[in-house]
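only the shape, not the letters, is given here:
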């Protein structure tokens, strides 16, 4: 769901500390040149690293690794989401540094939708990977449809379709008024009770959805950790530790990239709908939201670590795992413990 860039403000007058709290919401929409430079440098670095890593991942997954199981298919969808997110960054950089009515219109109508659509699709695909690992390790001898490749394809198509539909609908509704919220600043959120209501309920629903997904990933990790701890010590102990660490790394990436943004999101929503009208706190929440959004974007650089950890064929193609199976090679586990850890 698209979370549009509501504040890209310009204020052409000096403001003292005594007048900050007396400013109206319209007057309070501004940012510092130093912060804009910081965001620009950060986005350029993320774009440069992300485009290299995701181009490599795209080449390996789509040119050399067939769809042999659900996790590989989810990882391929994650590559697509990350690649599109990275490709949306140049327009965001231009919008922050060279604001114009046409560029802002293009960003609000299209680019912001792509950016947030792919951010939330990444959230879902990371959750699907965690759930698949949970079923494989905690319930290895049961045949769940969720682990099937056919189900993974249907679930992925459904995820993309629903998120795309919601993003388009949100963009149409939030931009239906031709009058911008500020006359001297190109922004996406429009004036009007209707637009504010749509904005508030849409993003509140997204916030609830995110924390439900987060709770599910935490549950999967705890169950996997408990199950691996109960396995008898054996030559597979190294595999047990590796399986536990892999899902822990996924959880850490999830926390670093997405949790800060969604903690800031609710008070930021309140400030944009003027339920928080104090200028000082609006500015603080704006800076916090933009900073946490950079962390969310950084996910496009962290996900290649997950590709490396969760796919033997990926490591093998890069020449980093000589013992990895070829994509079409099938292993036959000797017991349930081996099924869990393969």
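Nice, I can see it. Predicted, not measured: the structure shown is a model, and the values here were computed from it. Numbers count the residues shown, from 1 in each chain.

okay, CA-based contacts and neighbour counts for the rest of this
Will do.

which helix or strand contains residue 186?
Here residue 186 sits within strand 185-190, counting by DSSP states H and E.

which secondary structure elements does that strand contact?
Packing partners of strand 185-190 (3 or more C-alpha pairs under 8 Å, 6 or more residues apart in numbering; DSSP states H and E): helix 101-106, helix 149-174, strand 180-182, helix 193-230.

measure the closest residue to residue 36 other than its chain neighbours to residue 128 for me?
Among residues not flanking residue 36 along the chain, residue 96 sits closest, at 6.9 Å (C-alpha to C-alpha, 6 or more residues apart in numbering). From residue 96 across to residue 128, the span is 34 Å (C-alpha to C-alpha, to the nearest Å).

okay, the two: which has more neighbours?
residue 128 (24 against 18; other C-alpha atoms under 10 Å).

surely that one and residue 74 touch.
Yes - taking contacts as C-alpha atoms under 8 Å, residue 128 lies within contact range of residue 74: 7.2 Å.

give the contact list for the one residue sitting closest to the centre of the chain.
In the chain, the residue lying closest to the centroid (C-alpha atoms, centre = their mean) is residue 119, at 3.1 Å. Taking C-alpha atoms under 8 Å, 6 or more residues apart in numbering as the criterion, residue 119 is in contact with 81-82, 85, 296-297.

hmm, back to that, now the angle from the strand holding residue 186 to helix 149-174?
110 degrees (axes from the mean of the first three to the mean of the last three C-alpha atoms, to 10 degrees).

structure B:
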């Protein structure tokens, strides 16, 4: 019995240490990044708009970590089902939004480097804000139904175990599958965009070198 409890506590302590490390580094770094972006950079460029939204998304993700650290360190949850569901949804929602904003930054770089003339009418700050608003709307629309179902599930079961009990949520498998598909799709887009940008830059640099030599 004691060995079983020790086996359950060890992964929880690892989670507490990992999330605590991310919290200690992520909170000040993302706050400073957001402050620099807002104070030093103009929000008139689409790149700056997407970077600000990425910093906000990462900051919201980090804000959801303190109670996770507390839970995994103590094994108890004192705040009830609604708070547990809200923090869980905040955590996963901002993983999605961060992933999407990283991809939008990559696509923006692709348009700027590979199609600089044809994308001038697309790469505007107003379009960037519209795209950011659509990302947040998508995240909210996906998150609200899951948060309602998760709250009902926790209230009908043992809410004091919070994140440990969420693993038994019947809706968790479908959300995990959706998360995997989303992240995999964004990864493919990022790889393709990065490859095209790198190829374009190498081509232009080699052409410039040949012109200089001539």
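Cool, got the structure. Predicted model, so just to flag it, every value in this text is computed and none were measured.

now the TM-score, please.
The TM-score (TM-score structural alignment, normalised by the length of the second structure) is 0.83; 208 aligned residues with a C-alpha RMSD of 2.8 Å.

quick one: the strand holding residue 186 of the first structure to chain centroid distance?
Counting by C-alpha atoms, centre = their mean, to the nearest Å, strand 185-190 of the first structure is centred 23 Å from the centre of its parent chain.

tell me the angle it makes with helix 193-230.
Going by the same axes, to 10 degrees, strand 185-190 of the first structure makes 80 degrees with helix 193-230.

what is the helix or strand residue 254 of the first structure falls within packed up against?
Using DSSP H and E, the secondary-structure element containing residue 254 of the first structure is helix 237-272. Applying 3+ C-alpha pairs under 8 Å, 6+ apart, we find helix 237-272 of the first structure packed against helix 112-138, helix 193-230, helix 279-310, helix 336-341.

wait, residue 151 of the second structure sits on residue 80?
No - assessed by C-alpha under 8 Å, residue 151 of the second structure is found out of contact with residue 80, at 9.5 Å.

ok, the two, which is more surrounded?
Taking other C-alpha under 10 Å, residue 151 of the second structure and residue 80 do not tie; residue 151 has more neighbours (19 against 16).

how about the contacts made by the counterpart of the more buried one in the first structure?
Superposed on the first structure with TM-score structural alignment, residue 151 of the second structure falls opposite residue 175. By C-alpha under 8 Å, 6+ apart, residue 175 of the first structure lies in contact with 109, 188-190, 195.

same deal with residue 128 of the first structure?
Counting by C-alpha under 8 Å, 6+ apart, residue 128 of the first structure makes contact with residue 74.

likewise for residue 338 of the first structure?
When contacts are counted by C-alpha under 8 Å, 6+ apart, residue 338 of the first structure is found next to residue 236.

tell me which stretches of the stretch 1-150 of the first structure form helices.
Using DSSP state H, counting those that start in this stretch, the helices of the stretch 1-150 of the first structure run over 17-20, 25-28, 33-64, 70-87, 89-97, 101-106, 112-138, 149-174.

of all those helices, which one is nearest residue 246 of the first structure?
Closest to residue 246 of the first structure of the helices of the stretch 1-150 of the first structure is helix 112-138 (C-alpha to C-alpha; 9.9 Å).

corresponding residues in the second structure for that closest one?
So helix 112-138 of the first structure sits over residues 88-114 in the second structure, by TM-score structural alignment.

can you give me the buried ones in that stretch?
By 16 or more other C-alpha atoms under 10 Å, the buried positions in stretch 88-114 of the second structure come out as 88-114.

next one: stretch 282-297 of the first structure
282-283, 285-297.

check stretch 12-21 of the second structure too.
Neighbour counts over stretch 12-21 of the second structure (16+ other C-alpha under 10 Å) mark 12-13, 15-16, 19-20 as buried.
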